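In: Model the structure of this input:
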Amino acid sequence: MHRSRSENLPRREVPRRRRQPGARGGGWRATGRPDGLIVLLMVALLWACGRQGFAAEPAAPASRPAARETTGSAASSPVTSPSPPDGSIRFTARDAYRQALGRNKALMVSRVPPAVARAQVTVERGIFDRNLGVQVLHQDSVMPTDDTLVNQRILRTGYDTARLGLTKMTPAGTQWGVAWNNRRDRTNAADVNLNPAYSSDLVLTVTHPLSRNGGPAAVKARLKAAEAAEVAARERLRRDAEQTVAQVERAIVEVEATRQDRHVRELVLQDAERLVSYHSSRKEAGLASQANILEAESVAQLRREDLLLAARAVREAQDGLRQLLSWADCDPEAEMVCVDTPYLKHNPELAKSPPAIDKLLDQAFETRPDYRAALKDLEAQNILLRYAANQRHPKVDLVATQQYNGLAGDLGPALGQVVDRDHGTWAVGVNVEVSLENHAARGNYKKNVLAKQQALLVIKQIEDAARKEVATTHRRVKTNQERVRIAQRAVELAVQKLKTEEGRFREGLLPNVELLRFQEDLASARSRLVRAHADLTVSWVDLETAIGVVLPRRGIQFDTSAQLLDVEAAP
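Out: Below is the predicted model:
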């Protein structure tokens, strides 16, 4: 039953009243009291209400326990956060992206595989390196002998050799080598014509594969596969960069959403505290009871707990953002405020209808970095499979050798004979090598066949995941857009309802607990609107991530080649 104003007066001043048939909750008629006393009581009541800010006119004073937004247009947008406190960390979204791309630890780990892939490309290019060989050797030998021709019991021999060689492989698989050999022999034997004897020769050797490892495709197979693997690693790095930027934006939105929800909790707590103050003043005037104060104070305590939880949610959201940005050197208690959050600006792009799913899928299969990386992996596996098939063939090499020789008692004449090409030797032949079981080549071929099948399955898996992600995020965008519209209308209705019920409360037709409930209903509606706006922003980020356009949509030029680790500079 509703209480009338007279019920809060001291018992000795309460006039006897009797209920009139059909009267409303506040419709009591006094009997046995002059009309002047009633007028005085009404004047005192209005004076007490005016002290507490509950005016009788329809306008909503700033001090009354009513909603901050009293019109539909003001209530249709989310509650914005108050000005950040002193000492807060203010930054732009682009600053956050740059910080995360440069210092995020997970992204730094993702930069290692492209660097390893680039090093592997360098390794594979080594097969075309020119190899220079130098050999210098001195040998002395002392051996006993019983040969009478030597005329000595001890045979002493020695030689000095110097060899200079150069080898290289051509892209066609041909290996050529040039070697210049010089030798000086000496002995104590008496039957040697040249002592010391100098010999020199120049040897040119050419080996061309006819079967295994023959042709540019087989020779460059491992190099081409390594280059494709490097491109795939860079695409995965780009994917990780997109994921990092998306995570940063989600974290920024979450920080702003929690700050706004905290502000909603602050507003509804202030309403409860003003209601406590209002009833306390009325009690001093003898117009309210202790029960009214306790009822409002208990609700205020519950709202203080809600405010503490909302403040903790802000800190936890800021901790997550700080971890993504690797801002370990900043004050952990400082407020983090992004000054250009799309959520703060109420970006009209968020309200636009997303493109059709088929169009988004076509774009996803062109721009998703993980899909492009999977295609490069398949290209590398195709190259390695053809190379493995080539390795099953027998080794058949065409070998040709041309050699020019010189021999004299001094080095100069020996070299002259080589230059004049007076004494030459040549040879042409075929070198055939066949593995009877060929286990290694056959096993390697089967392994590459399975690796190609795995690469194909990975592509299909990414295609299925892309279809699911695009469809899911597309649906979430449309759902969240509708949620925002519904939540905006709910806030408008809650504001209107609270405004109406405040009028009834001023007239004494609404219990204290009902007013508190309507205040909480408005706060809940505002919180749902805050969450709907945050979810809408995040769903757009998820949709852009699903189609792989997070970086270009934000104007971020992420050069994967420039982001690789400097391995030589690392300790």
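
In: drop to CA atoms for contacts and neighbour counts, all remaining ones
Out: Noted.

In: The most centrally placed residue in the chain in helix, strand or coil?
Out: Nearest to the mean C-alpha position of the chain, by C-alpha atoms, centre = their mean, lies residue 244 at 2.2 Å. Following DSSP: H, G, I helix; E, B strand; the rest coil, we place residue 244 in the helix state.

In: can you give me the strands in the stretch 101-250 of the chain?
Out: Ranges of strands in the stretch 101-250 of the chain, per DSSP state E, counting those that start in this stretch, are 131-144, 154-169, 175-187, 197-209.

In: any chance of those in CSV, with mean neighbour count and distance to residue 302 too?
Out: Compiled in CSV, the strands of the stretch 101-250 of the chain are given as follows (neighbours: other C-alpha atoms under 10 Å; distance: least, C-alpha to C-alpha, whole Å):
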stretch, mean neighbour count, distance to residue 302
strand 131-144, 11, 81
strand 154-169, 16, 82
strand 175-187, 18, 85
strand 197-209, 21, 86
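
In: compare with the first, here's sequence two:
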Amino acid sequence: MTAGVPGSASFRCRLRPGCPGAPRNLFRRVLVLMGEPAVLGGATVNLKITAAATITAAALLAPQLHAQTLDVPALPAPIPGPSTEGQVLELDLITAYEMAMSRNLDLQVGRFSIASADANIHSASGVFDPNIGIGASGDWTRTPSTTILEGSLVPEYRNTRFGIGVDGLLPTGTLWSADFGTNRFETNSTFYFLNPNWTSDLNLAVTQPLLRGFGTLVNRSGIVVARNSRAQTAEAFEMLVVDTLRQVESSYWNLVAARRAVQVAEQSLALAERLLGETQERVKVGTSAPIDLVQSEAGVATRRQALITARNVASNAEDVLKTVLGFDQPAEWLTKIETTQTYEFAPFLPDLASSIETGLEKRPEIRQQQLSSEILEYYVRMARNDVLPSLDLQASYGWGGVGGKGETVDPITNEPIVVNDGFPDSMDQIGNLDFPNWRLGVQLGIPIGNNAAQGRLAERRFEYDRSVVEMAALHQDIIAQVRIAVRALEDGAAAVEAAVASQQLAARNLEAEQTKFDNGLSTNYQVLQIQEDLAQAELALIRTYLDYRKANIGYRVATGTLLDFLDVGIVDPGQPDIPNDYWKDVEWLQFDDFAGSADTAVPVANLAPAP
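Out: From the prediction side, this is the model:
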């Protein structure tokens, strides 16, 4: 039998006795109401006992899910305050999901991890941010003269410098800069005909790596790694959501089962107390010996102890659920949780081959390992580039200008020339491009031996090869998990059938033994023993239902379909856009070395894409 989608007609039909395909015998044997007759093989037996475990007749399998998707934010959000304090909180499973998804503290930590990864992407893109520098300085010197060529007995020199510049790095590895500077010089030397004078210059320079350090592969490494890390963090958050949902499921039904166990213990104690009362009446009328009271009293004491233990287990189970739901205020812990979820049983037998295929496709661990392998392959390409020699092209171009105040004589006409322009004249010369200058060169560096780079390349290749083996091991592990999960469903359905039959037979056995005891054909010890058998059968039935419910959720986890099954969606705005991440899609710029840049399987520019 295959599972339907919650809310679909086929799914609802299987949940109602009498529908085509519904397990009629199972429902007829499970649906035993407190104080009502039970139908067993066509015979009606009026059960005077109250089998608390049969309240769980609708087994813990198919929650009545809400019609709309439960959205889980992937980024930090305000944590809702407590809805009740010191009161009773009626809680169905959907409300439990919603509370856990909004208040669970582990999820909050996971959200901050994603926000931190987003910030890391912005931080990594800062390597391409331009830098502006502004400087000003001055100096003054006065020294005694040692030669007549200094133009003064005690020469004095004063310099005042101003400068501004901008530089940056491009994704191709290009270092660029633009600098403007000016210097005001003044002296008492008679040999300077421009005094004071202004010397200004404007220079543009680039340094372009042609081998090692060239291209977007190397220079965008910080961004690529940050994006990959963010994608892995998102997958880890999905796994955290899945684990939290499973914890909600487990803790919710553990609480339900624990409280059913309390009811079983209460009913067992009630049966023992009734037997004690009947024994006391028999002793009074002389049909039983006083020694029979000892067995009955011992049975009551034992069941009271079992009831205390069951209540303690139920209290602990409630605290575990509160922890998963995110109760973090002392007042919230005073709230009593009343579980209200209805549950129904329908055997679910998935196909093993398709389940394995689904698990290998949808498990977030697979995607996370793929991202890890991609970034390790990226590291291999970077290491290949690092093995290359360095070959840098260096070029600069600029203009200069000079201005100042002074007098001189035209060497041709012998007429005096008076200069009184200063700083504006030097700027005019730069603006008119009167005095250009340029520089062009290459610089080659070849490491002898290159052991460090070669060792790093070998290390990166081994790391990548290891990730391939780790992926194969992960596939193997997921296949094993799916197989175990499918078998758990198959065995669990049979176990439920057997546990229901065992509980019903134990109830009939106690009814028969009680009748024999009333007719003087049985002893207190035998009745107490069969009462204990019934209690154990009821507890076993509860555990079987719980195990089947866990097996169903475990199957969804193993196949990576729990979020779809529970209709839970993670709202992730995706990776942030950054202004400096350009030229990433130009293939010829994705250079690592001449041997392997063209045959890499994974496009580096698309590593860890934004979801």
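
In: How many residues are close by residue 435 of the second structure?
Out: 14 (other C-alpha atoms under 10 Å).

In: Any chance of JSON lines for the strands of the stretch 101-250 of the first structure, columns distance to residue 554 of the first structure?
Out: What follows is the strands of the stretch 101-250 of the first structure, written out as JSON lines (distance: least, C-alpha to C-alpha, whole Å):
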{"stretch": "strand 131-144", "distance to residue 554 of the first structure": "49"}
{"stretch": "strand 154-169", "distance to residue 554 of the first structure": "48"}
{"stretch": "strand 175-187", "distance to residue 554 of the first structure": "52"}
{"stretch": "strand 197-209", "distance to residue 554 of the first structure": "53"}
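
In: Disregarding flanking residues, what is the spatial nearest neighbour of residue 548 of the second structure?
Out: Nearest non-adjacent residue to residue 548 of the second structure, counting by C-alpha to C-alpha, 6 or more residues apart in numbering: residue 492, 5.2 Å away.

In: Map residue 353 of the second structure across to the first structure for me.
Out: For residue 353 of the second structure, the aligned residue in the first structure is residue 358 (criterion: TM-score structural alignment).

In: how about the strands of the stretch 351-500 of the first structure, start to end?
Out: Under DSSP E, counting those that start in this stretch, the stretch 351-500 of the first structure gives strands at 395-408, 423-433.

In: and these, which is most packed in?
Out: Ranked by mean neighbour count, the strands of the stretch 351-500 of the first structure are led by strand 395-408 with a mean of 19 (mean count of other C-alpha atoms under 10 Å).

In: For it, grab the matching residue range in the second structure.
Out: Under the criterion TM-score structural alignment, strand 395-408 of the first structure matches residues 390-403.

In: Report how many residues lie close to residue 17 of the first structure.
Out: 12.

In: one step back: mind listing what the corresponding residue of the first structure for the residue nearest to residue 548 of the second structure touches?
Out: With TM-score structural alignment as the criterion, the equivalent of residue 492 of the second structure in the first structure is residue 480. Residues near residue 480 of the first structure by C-alpha atoms under 8 Å, 6 or more residues apart in numbering: 532, 533, 535, 536, 539.

In: which residues does the aligned partner of the last one in the second structure contact?
Out: Under the alignment defined by TM-score structural alignment, residue 539 of the first structure is paired with residue 551 of the second structure. Residues near residue 551 of the second structure by C-alpha under 8 Å, 6+ apart: 485, 488, 489, 492.

In: distance of residue 551 of the second structure from residue 250 of the second structure?
Out: The spacing between residue 551 of the second structure and residue 250 of the second structure, counted by C-alpha to C-alpha, to the nearest Å, is 10 Å.

In: just residue 558 of the second structure next, same as before
Out: Distance from residue 558 of the second structure to residue 250 of the second structure, by C-alpha to C-alpha: 15 Å.

In: what about these two, which has more around it?
Out: Set side by side, residue 558 of the second structure and residue 250 show more neighbours around residue 558, with 27 against 20, by other C-alpha under 10 Å.

In: From residue 483 of the second structure, how far off is that one?
Out: 9 Å.

In: same thing with residue 285 of the second structure?
Out: 63 Å.

In: okay, now the closest residue to residue 117 of the first structure other than its chain neighbours: neighbour count?
Out: Leaving aside its sequence neighbours, residue 117 of the first structure sits nearest to residue 230 (C-alpha to C-alpha, 6+ apart; 4.8 Å). Counted with other C-alpha under 10 Å, residues neighbouring residue 230 of the first structure total 25.

In: dump the residue contacts of residue 230 of the first structure.
Out: 114, 117, 118, 121.

In: Now with 10 Å, please.
Out: Counting by C-alpha atoms under 10 Å, 6 or more residues apart in numbering, residue 230 of the first structure makes contact with 113-121, 224, 236, 373, 376-377, 380.

In: Matching it against the second structure, which residue comes up?
Out: Per TM-score structural alignment, residue 230 of the first structure is aligned with residue 230.

In: Tell me how far that match lies from residue 152 of the second structure.
Out: Taking C-alpha to C-alpha, one finds residue 230 of the second structure at 69 Å from residue 152 of the second structure.

In: just residue 29 of the second structure next, same as before
Out: 121 Å.

In: same check, this time on residue 482 of the second structure
Out: The value you get for residue 482 of the second structure to residue 152 of the second structure, if C-alpha to C-alpha is used, is 96 Å.

In: neighbour count winner among the two?
Out: Neighbour totals were compared for residue 482 of the second structure and residue 152, and residue 482 leads with 26 against 17 (other C-alpha under 10 Å).

In: Can you tell me what that one aligns to in the first structure?
Out: Aligned against the first structure by TM-score structural alignment, residue 482 of the second structure finds its counterpart in residue 470.

In: Need the nearest residue in space to its match, chain neighbours excluded.
Out: residue 546 (5.6 Å).

In: give me the element that neighbour is part of.
Out: helix 512-547 (DSSP states H and E).

In: Nearest spatial neighbour of residue 510 of the second structure, chain-adjacent residues omitted?
Out: residue 530 (5.8 Å).

In: Then residue 167 of the first structure?
Out: residue 177 (4.2 Å).

In: Just give me the longest helix of the first structure.
Out: Secondary structure of the first structure per DSSP state H: the longest helix is helix 439-506.

In: on that earlier part again, reformat the contacts of residue 480 of the first structure as JSON lines; add distance to residue 522 of the first structure.
Out: Listed next are those as JSON lines, based on distance: C-alpha to C-alpha, whole Å:
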{"residue": "532", "distance to residue 522 of the first structure": "15"}
{"residue": "533", "distance to residue 522 of the first structure": "17"}
{"residue": "535", "distance to residue 522 of the first structure": "20"}
{"residue": "536", "distance to residue 522 of the first structure": "21"}
{"residue": "539", "distance to residue 522 of the first structure": "25"}
